[in-house]
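**Q** Give me coordinates for this.
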Amino acid sequence: MGEFPIYLGAGTVDEEGERIRRRADPPPWRVFAGGPVTPLDRDAPVGRRLPDRARSASYQADEATVRMVNVALHLRRPLLVTGDPGTGKSTLAYAVAHELRLGAVLRWAITSRSTLASGLYHYDAVGRIEAASNRSVEESDIGRFLRLGPLGTAFAPYELPRVLLIDEIDKGDIDLPNELLDIFEVGEYGIPELERIADSTPRVLVRPADHGDRVTIQDGRVGCREFPFVVMTSNGDREFPPAFLRRCVQLDLAQPDPERLRAIVHAQMGAEALAAAHDLIADFLERREQGQLATDQLLNAVYLLHQAGGAAQPDRRELEEAIMRRLTGPA
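**A** Have a look, this model is predicted:
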């Protein structure tokens, strides 16, 4: 039997890197056998920008969040995270990657123009034609003109699960959730440009989305060995099809209560900043009752008062009016 608490939500790194290996065996219907296996750079930064790494290290996960993350990890199912802006939906993916040492987070930011194909891979057909006309490329060099997208990279056959953040899926085309169902179920996809030459060139090296080591693709098919940890965020702007929802683990992130807000401020800026922020936190909670506010608005206000005030401290009320403007409700 495996251990249930793989992700602890403590913000500390599993230095030995063994907890993710102690998951329960997957359910029989969630076993995947893609290959050839690609090593995972577990020491790669979870995000390119320092704030991503800093936020992931100090992310404050409540008990319900920790529980549902572990459910998704054991069941090998995507996690659909809903909640108001600023509740930490996106940061959760970075926090899990940071704690379990699962390397760089693969982020796919969804827009109205996003398609399944754009998330899987990109093929530079023009570049290959130009190279072929100059006789500077062989058929076996086709991998030079292919690059996997974040979705495509996540489902490559890595030795450990990749972390994939599908950000704001509710902004995508109405058919996108249903289009994702197939790859979520079978754990693999084909690249037609490689399938056509599979007899003559069965193995091709292709660049992943995160600029890591190239991935070996066999016979034009890409299939995962370990189902990725997929976090899909939604602001709740629209409903999803029942067929999609039943294949996801669902987590609704509530606005942080006063205790969690204090813990967040302490984790991000320390005890001294927290001691100076009690009035700001109280005012933030009062304003939040009248209209939507995001936690990062509070953090911005605390930072300006505590770190950027200097000798000329800004007026706290004026700062609140400038920084903590309601996102919804009366101005």
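**Q** Please make it C-alpha for all contacts and neighbour counts, starting now.
**A** Noted.
**Q** List the buried residues in stretch 103-118.
**A** If you call a residue buried by 16 or more other CA atoms under 10 Å, then stretch 103-118 has these buried ones: 103, 104, 105, 106, 107, 108, 109, 110, 114, 115, 116, 118.
**Q** Make TSV from these and add secondary structure and distance to residue 278 to it.
**A** Compiled in TSV, those are given as follows (DSSP: H, G, I helix; E, B strand; the rest coil; distance: CA to CA, whole Å):
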residue	secondary structure	distance to residue 278
103	coil	36
104	coil	36
105	coil	34
106	strand	37
107	strand	35
108	strand	37
109	strand	35
110	coil	37
114	coil	43
115	coil	46
116	helix	46
118	helix	46
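**Q** Following up with a second sequence; could you model it the same way so I can compare the two?
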Amino acid sequence: MERKIKYKFTGNLENRPQNSHPDSPQKLEPYIADRELIQAVNLAIYLRRPLLLEGEAGCGKTRLAAAVAYELGLPFYRWDVRSTSKAKEGLYTYDAILRLHDVQAQKVDSKLNRDPSNPTCYRQFGALGRAFCLKDCPAIVLIDEIDKADLDFPNDLLAVLDEPWAFEIPETGEIGDNKIKATHEPIIIITSNKEKGNLPAPFLRRCVYYFIKFPGDSERLREIVEAHYQAQAEDSSQETSDEPVATKPSSELIESASERFLAIRKAKGLFREPGTSEFLDWLNALQSFDSQPYSHSKLKTINPLPYRELLFKQSADWEKYASAS
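**A** This is a model prediction of the structure:
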């Protein structure tokens, strides 16, 4: 029987359903996804496999998951992996010490908020566990920077991110027929920076893989800028904040900034190339930091590069654009 895809990502955030889930992102997430990336997301949803994203820092790996959740109106749960993270933590944590404390405290105060006789009062679901417990729809789960953990971490996840999509909690007796089983398999998006080399082969075989390239032309950068300022304008129209709305730069300044930024990246020789987030911060400073926007004509060639501290995060890179032309 042909498998049908109920949820389909289009890259058009205006397709967001009106009856979105309360745990879905409420703030518009501007994101420009190309056709191949959209296809990769939908392949992962269709095949019920994790989508593994790689690419240089600042290329938009992490923000994609929030954009998908926003457009589809689905819950979004984020798991930031650390060097000490264990796969179990994404499912649940159990506080046995707090339970023991409450057993003793109950002898003095019978009006505790928790019931020590009920072990479920002391387990807390992680991002994956919350997604497994949803009854009405799947969730988007972001496992961010999976390669920060040890090498066993990805393979430990395989036992959960596959049939029968279930896990046990021995501390609460939720085992066997009572184990936690997903009614709706979550849509998993995983990011990696290859900090510790390649991920294990069994894990890679399980994933749909996509490498996000940095936008290499000024037209794509302009599209990102348009989406960014449009989202800011829509957010400000829905809020009653006294914060001033960021002024969108002129088309000439956007074009000059894009060309200079791409020229810096193409020149190579940098220890760390600046990404999209640095570009947007730099453009914002060019437009609004001083009383007048920076001259778009001067920007094309001038050194020292204005506001270079926003672009470069290594001393050698910073010094390279500090000298006068």
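**Q** Closest one of the buried residues of stretch 103-118 of structure 1 to residue 180 of structure 1?
**A** The shortest separation between residue 180 of structure 1 and any of the buried residues of stretch 103-118 of structure 1 is 7.1 Å, and it belongs to residue 116 (by CA to CA).
**Q** quick one: what's aligned to residue 166 of structure 1 in structure 2?
**A** Pairing criterion TM-score structural alignment: the partner of residue 166 of structure 1 within structure 2 is identified as residue 143.
**Q** distance between the ends of stretch 232-246 of structure 1?
**A** In stretch 232-246 of structure 1, first residue to last residue: 14 Å (CA to CA, to the nearest Å).
**Q** Would you pull up how far it lies from the middle of the chain?
**A** For stretch 232-246 of structure 1, the gap between its own C-alpha mean and the chain's C-alpha mean amounts to 16 Å (CA atoms, centre = their mean, to the nearest Å).
**Q** neighbouring contacts of that stretch?
**A** In this structure, residues lying in contact with stretch 232-246 of structure 1 by CA atoms under 8 Å, 6 or more residues apart in numbering are 78-85, 89-90, 165-170, 177-178, 181.
**Q** Please, which helix or strand holds residue 236 of structure 1?
**A** Element membership for residue 236 of structure 1 (DSSP states H and E) is empty, with no helix or strand holding it.
**Q** Any idea how many residues pack against it?
**A** The local packing count at residue 236 of structure 1 equals 15, with neighbours defined by other CA atoms under 10 Å.
**Q** What's the match for it in structure 2?
**A** Taking TM-score structural alignment as the criterion, the aligned counterpart of residue 236 of structure 1 in structure 2 is residue 194.
**Q** Residue 114 of structure 1 now?
**A** Residue correspondence to structure 2 (TM-score structural alignment): residue 114 of structure 1 is matched to residue 85.
**Q** Identify the residues contacting that match.
**A** When contacts are counted by CA under 8 Å, 6+ apart, residue 85 of structure 2 touches 149, 153.
**Q** what's the spacing between residue 55 of structure 1 and residue 170 of structure 1?
**A** On the measure of CA to CA, residue 55 of structure 1 and residue 170 of structure 1 end up 24 Å apart.
**Q** before we move on, what about residue 268 of structure 1?
**A** Distance from residue 268 of structure 1 to residue 170 of structure 1, counting by CA to CA: 29 Å.
**Q** Those two: which is more packed in?
**A** The residue with more neighbours, out of residue 268 of structure 1 and residue 170 and counting by other CA under 10 Å, is residue 170; that gives 22 against 19.
**Q** A strand includes the more buried one, no?
**A** No - counting by DSSP: H, G, I helix; E, B strand; the rest coil, one finds residue 170 of structure 1 to be helix, located in no strand.
**Q** In contact with the residue nearest to residue 221 of structure 1 when sequence neighbours are not counted: list those residues for me.
**A** On the basis of CA to CA, 6 or more residues apart in numbering, the spatially nearest residue to residue 221 of structure 1 that is not a chain neighbour turns out to be residue 190, at 4.5 Å. By CA under 8 Å, 6+ apart, residue 190 of structure 1 lies in contact with 220, 221, 222.
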